[in-house]
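A.B. asks: Pasting a predicted model and its sequence here:
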Amino acid sequence: MQILKPVGREAASKKYDLLSAMMAHALAGDKHRQRLVLRLMALITTRYNWARDELSIGQREIARLWSVDERTVKREMAKLRGLGWLDQKHAGARGRVATYSLGIDRLLLDTRPEWALIGPDFVERLSGTPAAPESTVVPFQRPQSFTPEGLWGRAQMQLSTEDPPTFGAWFAPLTEIGVAQGRLELLAPTRFHAAYVMTHFGERLRMAARRADPSIRDVQVTAV
């Protein structure tokens, strides 16, 4: 999957692509997810600086925009941070509001299952690969290389759904060592594999583990 960066000559269309993916994701979800996505879209379209990747707005202003109280703002912003859709760059302080960056990569991963609802051209544009032609042939289903049991099993289910090629190449070979003091420890087949995963996919692993178990604070990948 190519990473969508809303800059350059095609910046406007890339922004619309991201918002379209969010819209399709919301419409396919329940009322709670729809409301959360709508609130984030309101922040993006009114206050997000695409060039600087910065959302700078106070809780009182958010409450007014959303037509809610500040307690609701705190709860919803915590959900957005927990999902990885927003990342706090600077905490609010006296005379200064909090600033956030937008988790575009995470948003694309989470909305990917709904891209096909928009159309094959949309899937091709965002994934960078041609859409598969329709066929009446039933493809051979390879057996899963994991069982969706336990913490790592649940995390693997999410990782395999959101990005199958990356999962097959880098996440499937990992095995669980155990959990200690809020850290999930995984074993890679080689030192290179462990280093590559931690460097390029460390945050994605941590997010998947936290979604499977909110008590997890970190993920460590090692090799024999």
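C.D. replies: Yep, that arrived.
A.B. asks: drop to CA atoms for contacts and neighbour counts, all remaining ones
C.D. replies: Fine.
A.B. asks: Which parts of this protein are helices?
C.D. replies: Secondary structure of the chain, counting by DSSP state H: helices at 11-27, 31-47, 59-66, 70-83, 104-111, 115-118, 120-127, 150-162, 164-166, 191-212.
A.B. asks: one more structure, for comparison:
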Amino acid sequence: MHSPKAVGRQAAARKYDIITALGTYALARGKHDHRLVLRLLTLITARYNWQRDELAVGQREIARMWSVDERTVKREMAKLRGMGWLVVKRQGARGRVSEYSINFVRLLDDTRDDWAKVGPDYDHRMKGEPAPEQGAEVVPLPVRGAVPAPEAGGGSAWDLARAILHQEDAANYGSWFHRLRAGERVGGRLTLVAPSRFHAAYVRSHFTVRLLNVCRSVDDSITQVFVTE
């Protein structure tokens, strides 16, 4: 499994993965679990500090956010602690609210059985396994008009690889590959630069193996392809 915390260069994509795991888990269960997880998701998106792993919210504020009374808040927070998803970092006292951390290892372990429902790419990514070769299950985002074949005259590894990618799969080339530009090359590591953080995260998740294979087919000294924004 990948690092359970949303940290580093892929933090934004990792947050979405965690929220997806929680949502899929909740939707597969009864209304009580469904509501409990929805309440936790609301706390995470509204008040959780990802960098400090800290959730510090008073019961009164939570009650207002959940549209319930404080007794319900106590009961639901106790359930989340009992599940091992919330851990008390500092107990509230003398006007201070309790501070919690989120046990992502336990949370993700509990939601593991539902990952495959999202799709094989997500399941493999969450388990830290290489993504399967993408086929019909991946639907490229639409682009306006056909993207013409790239010029391979530059002769660089990426110029040649782009031409191959266009020839083999014009749809994904138009959606994801043609806007990647060659960045720094250090030893066997080739860096490709995407136009946005989302674009980079999507390509890393779905096409890293494919990009490496195509780049190695034109330059076998390339041992790693990294996509950044």
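C.D. replies: It's in. If you're wondering where the values come from, they're calculated on a predicted model, not measured in any experiment.
A.B. asks: need the contact list for the residue in the second structure sticking out farthest from the centre.
C.D. replies: With CA atoms, centre = their mean as the measure, the second structure has its most outlying C-alpha, relative to the mean C-alpha position, at R94: 38.8 Å. For R94 of the second structure, the set of contacting residues under the criterion of CA atoms under 8 Å, 6 or more residues apart in numbering is empty.
A.B. asks: max-length helix in the second structure?
C.D. replies: When the second structure is parsed with DSSP H, its longest helix is helix 197-218.
A.B. asks: Provide the aligned range in the first structure for that helix.
C.D. replies: Taking TM-score structural alignment as the measure, the first structure aligns no residues with helix 197-218 of the second structure.
A.B. asks: and that helix, what other elements does it pack with?
C.D. replies: Using 3 or more CA pairs under 8 Å, 6 or more residues apart in numbering; DSSP states H and E as the contact definition, the elements that helix 197-218 of the second structure packs against are helix 120-126, helix 157-168, strand 224-228.
A.B. asks: Look up how far M77 of the second structure lies from the residue farthest from the centre of the second structure.
C.D. replies: The span separating R94 of the second structure from M77 of the second structure equals 20 Å under the rule CA to CA, to the nearest Å.
A.B. asks: go on, R47 of the second structure?
C.D. replies: Taken as CA to CA, the span from R47 of the second structure to M77 of the second structure is 15 Å.
A.B. asks: Which one's more surrounded, those two?
C.D. replies: M77 (18 against 14; other CA atoms under 10 Å).
A.B. asks: quick one, what contacts that one?
C.D. replies: For M77 of the second structure, the contact set (CA under 8 Å, 6+ apart) comprises L86.
A.B. asks: returning to that earlier point: with distance to M83 of the second structure as extra columns, can I get the helices and strands packed on helix 197-218 of the second structure in JSON lines?
C.D. replies: Shown next, in JSON lines, are those (distance: least, CA to CA, whole Å):
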{"stretch": "helix 120-126", "distance to M83 of the second structure": "21"}
{"stretch": "helix 157-168", "distance to M83 of the second structure": "47"}
{"stretch": "strand 224-228", "distance to M83 of the second structure": "37"}
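A.B. asks: JSON lines please, covering the helices of the first structure and showing distance to K5 of the first structure.
C.D. replies: Shown next, in JSON lines, are the helices of the first structure (distance: least, CA to CA, whole Å):
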{"stretch": "helix 11-27", "distance to K5 of the first structure": "7"}
{"stretch": "helix 31-47", "distance to K5 of the first structure": "15"}
{"stretch": "helix 59-66", "distance to K5 of the first structure": "25"}
{"stretch": "helix 70-83", "distance to K5 of the first structure": "20"}
{"stretch": "helix 104-111", "distance to K5 of the first structure": "8"}
{"stretch": "helix 115-118", "distance to K5 of the first structure": "17"}
{"stretch": "helix 120-127", "distance to K5 of the first structure": "11"}
{"stretch": "helix 150-162", "distance to K5 of the first structure": "19"}
{"stretch": "helix 164-166", "distance to K5 of the first structure": "20"}
{"stretch": "helix 191-212", "distance to K5 of the first structure": "17"}
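A.B. asks: Looking at those, which is nearest to E176 of the first structure?
C.D. replies: E176 of the first structure sits nearest to helix 150-162 of all these, at 6.4 Å, using CA to CA.
A.B. asks: Show where that closest one falls in the second structure, residue numbers please.
C.D. replies: Mapping helix 150-162 of the first structure onto the second structure (TM-score structural alignment) gives no aligned residues.
A.B. asks: That helix packs against which elements?
C.D. replies: When contacts are defined as 3+ CA pairs under 8 Å, 6+ apart, helix 150-162 of the first structure sits against helix 191-212.
A.B. asks: Packing partners of the helix it packs on?
C.D. replies: Checked by 3+ CA pairs under 8 Å, 6+ apart, helix 191-212 of the first structure has helix 150-162, strand 183-188, strand 218-223 packed alongside it.
A.B. asks: if you set the cut-off to 10 Å instead, what comes out?
C.D. replies: Other helices and strands packing on helix 191-212 of the first structure, by 3 or more CA pairs under 10 Å, 6 or more residues apart in numbering; DSSP states H and E, are helix 70-83, helix 104-111, helix 150-162, strand 183-188, strand 218-223.
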